[in-house]
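Visitor: One predicted model, sequence on top.
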Amino acid sequence: MTWDLPDHARLRELLAIFGFDLSRARPVEGASVACGDALEPLAGDFAGGLFYLCGDLGAERPVLYASSEGQAGLIADDPREALQLVIGLPHWHDCLTFNDFERKSAPTSQQAEAADLLGLRIPAQEVLLERLRAAVLRSTPDYVFTDETGEYEPLIPQPERAQ
């Protein structure tokens, strides 16, 4: 999936409900990742966090989230997976904050409507949680995020690496 979303007012409204507000995408001074990939702001959330598409057109483009509290990391391998995550698991932030990869919730009609408008199949929450955890753990060292305020902490504590 390239980053070409349908220009649909209801879809934009639904995505904003899920904390993926396309109108909040904004460039940030000095935003970069350690590997040097280009960063394209995609959306923002209610708390001031931003979602970025990493890399150049034609390449694999993972999605990175940078919170307003100074944590950042990959959340998905591509935009499709990021949309599946924010729609299928709207409380994904809580899963990271509490390191609670078991939290589940019942699907809503808004989730079904957003998925339908995007032509997405939303995987089971267990699958979304495992993808999220795997992406976050792949963030270090290549996708360590920095902006004008300095280097951000990982979204979850990283396991010690053998030297």
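Guide: Yep, it's here.

Visitor: can we go C-alpha only for contacts and neighbour counts from here?
Guide: OK.

Visitor: Please identify the buried residues of the longest helix anywhere in the chain?
Guide: Assignment by DSSP state H gives helix 125-137 as the longest helix of the chain. The neighbour-count check on helix 125-137 (16 or more other C-alpha atoms under 10 Å) flags 125, 128-129, 131-133, 135-137 as buried.

Visitor: okay if I get the residues you listed as TSV plus distance to residue 67?
Guide: Shown next, in TSV, are the buried residues of helix 125-137 (distance: C-alpha to C-alpha, whole Å):
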residue	distance to residue 67
125	22
128	20
129	19
131	19
132	15
133	16
135	16
136	13
137	16
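
Visitor: here's the one I want to compare it with:
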Amino acid sequence: MTDHALRLLRENPRLAALAEFPFDFCLDRAEYGHVEPVRLVSGGALEIVAGDAGGGSYFVCEDGSVLYADSEGSAGIIGSGFDEAFEILIGLGGEEDLDEEEEEYFGYEVARAELRAALGFPERSRVELEALLDAAQARTWPDFLLLNAEEGCAYELIGPPPPPLWECVRRPDGFAGDPADEPLYTWTDLALEQGLSNVARAALIQRFDAIYLDQGLLRRADDPTRLDTAELTLLADRLERVGEPLPAEGARRLHAALRETPDGSRTR
């Protein structure tokens, strides 16, 4: 997890130019910041080091991991360190969307070879690089879940979905039944008891985001024409407990806005 490649890119204009074209990795865009204020659910430090033409940003996290966030609300870890992330970026860049003639026209292979030689990267197959990327993305949740710092909502994960919560905690002895039948709050409360605050925090924020986007998740099992908004109060309390006042207030506002009429319709 070194920053050898980042240092060389910053020192060598030729390498920085190759990174920007054709790989759309522009160091100068870092000075403009991301499209909106962001933070990690863990509260860890973030340093923006580059951006792309679409408004996406590359961040180096406190432990050296590199996180990419696009301008449309998706983010994920793309490397355990800058060297690995940049090796993956140039190794996979361009090949998926371009045919062989377009690759040659835009100069991907030539630029890739020059960057690899200058930065000391080994020759790796696409399969190897994809495996590295998959492993990196799988580390995003929960600690590196990215949040909008002004609203408290989470970015969509780039990569695989998070594991079931019951796989993230130590289940009590004698636990019986299908863990999937237990409510979310069984597992978030257990996570907090076990000191896994980021697991609980990430899960609660994502649950509120899901409800905010689809209030149909609150439909009553005994009467699907009506909503049971009690979960929003529960969510607000839990979000306050884990130190997330912004989504907690959002849950309270949504609870207040959803008023059911006798025929089951709702107003905001």
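Guide: Yep, it's here. Since we're looking at a predicted model, the values are computed, not measured.

Visitor: Got a TM-score for the pair?
Guide: Once superposed, the chains reach a TM-score of 0.80 (TM-score structural alignment, normalised by the length of structure 1), with 149 aligned residues with a C-alpha RMSD of 2.4 Å.

Visitor: and residue 115 of structure 1, which of the three is it?
Guide: helix (DSSP: H, G, I helix; E, B strand; the rest coil).

Visitor: Give me the contact list for the longest helix of structure 1.
Guide: The contact list for helix 125-137 of structure 1 (C-alpha atoms under 8 Å, 6 or more residues apart in numbering) reads 73-77, 84-85, 88-89, 92, 101-102, 104, 154-156, 158.

Visitor: Going toward the C-terminus from it, what's the next helix or strand?
Guide: strand 145-147 (DSSP states H and E).

Visitor: Show me what the next helix-or-strand element following that next one packs onto, helices and strands only.
Guide: Going down the chain from strand 145-147 of structure 1, the next helix or strand is strand 150-151, by DSSP H and E. Using 3 or more C-alpha pairs under 8 Å, 6 or more residues apart in numbering; DSSP states H and E, no helix or strand is in contact with strand 150-151 of structure 1.

Visitor: Please compute how far strand 150-151 of structure 1 lies from its chain's middle.
Guide: Distance of strand 150-151 of structure 1 from its chain centroid, counting by C-alpha atoms, centre = their mean, to the nearest Å, is 19 Å.

Visitor: can you pull out the strands in structure 1?
Guide: 32-33, 39-44, 50-54, 63-66, 71-76, 145-147, 150-151, 153-154 (DSSP state E).

Visitor: For those strands, please prepare CSV with the additional fields distance to residue 25 of structure 1 and mean neighbour count.
Guide: Converted to CSV, the strands of structure 1 look like this (distance: least, C-alpha to C-alpha, whole Å; neighbours: other C-alpha atoms under 10 Å):
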stretch, distance to residue 25 of structure 1, mean neighbour count
strand 32-33, 16, 20
strand 39-44, 4, 21
strand 50-54, 7, 26
strand 63-66, 12, 27
strand 71-76, 16, 26
strand 145-147, 15, 21
strand 150-151, 20, 14
strand 153-154, 21, 19
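
Visitor: Would you agree residue 47 of structure 2 is in contact with residue 64?
Guide: No: the pair residue 47 of structure 2 / residue 64 is not scored as a contact, 9.9 Å apart, by C-alpha atoms under 8 Å.

Visitor: before we move on, back to that, let's have the strands of structure 1 in a markdown table, adding distance to residue 15 of structure 1.
Guide: Listed next are the strands of structure 1 as a markdown table, based on distance: least, C-alpha to C-alpha, whole Å:
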| stretch | distance to residue 15 of structure 1 |
| --- | --- |
| strand 32-33 | 25 |
| strand 39-44 | 9 |
| strand 50-54 | 13 |
| strand 63-66 | 15 |
| strand 71-76 | 16 |
| strand 145-147 | 24 |
| strand 150-151 | 28 |
| strand 153-154 | 25 |
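
Visitor: Of all the ones you listed, which one is nearest residue 5 of structure 1?
Guide: strand 39-44 (10.7 Å; C-alpha to C-alpha).

Visitor: what does the closest one correspond to over in structure 2?
Guide: Alignment of strand 39-44 of structure 1 against structure 2: residues 46-51, by TM-score structural alignment.

Visitor: Comparing the matching stretch with structure 1, how large is the average distance?
Guide: Stretch 46-51 of structure 2, aligned to structure 1 and superposed, deviates on average by 0.6 Å (mean C-alpha distance after the TM-score superposition for structure 1).

Visitor: Show me what that stretch is in contact with.
Guide: 24-30, 33-34, 39-40, 57-62.

Visitor: got it, and stretch 65-85 of structure 1?
Guide: 1-3, 47-53, 60-64, 92, 115, 120-123, 128, 131-133, 135-136, 138-140, 143-145, 151-155.

Visitor: give me the number of residues near the equivalent of residue 88 of structure 1 over in structure 2?
Guide: Using TM-score structural alignment, the partner of residue 88 of structure 1 in structure 2 is residue 91. The number of residues packed near residue 91 of structure 2 is 24, by other C-alpha atoms under 10 Å.

Visitor: Wait, residue 91 of structure 2 touches residue 112, no?
Guide: Yes: Residue 91 of structure 2 is within contact range of residue 112, at 7.0 Å (criterion: C-alpha under 8 Å).

Visitor: Apart from its chain neighbours, what residue comes closest to residue 10 of structure 2?
Guide: Nearest residue to residue 10 of structure 2 in three dimensions, chain neighbours excluded: residue 16, at 6.8 Å (C-alpha to C-alpha, 6 or more residues apart in numbering).
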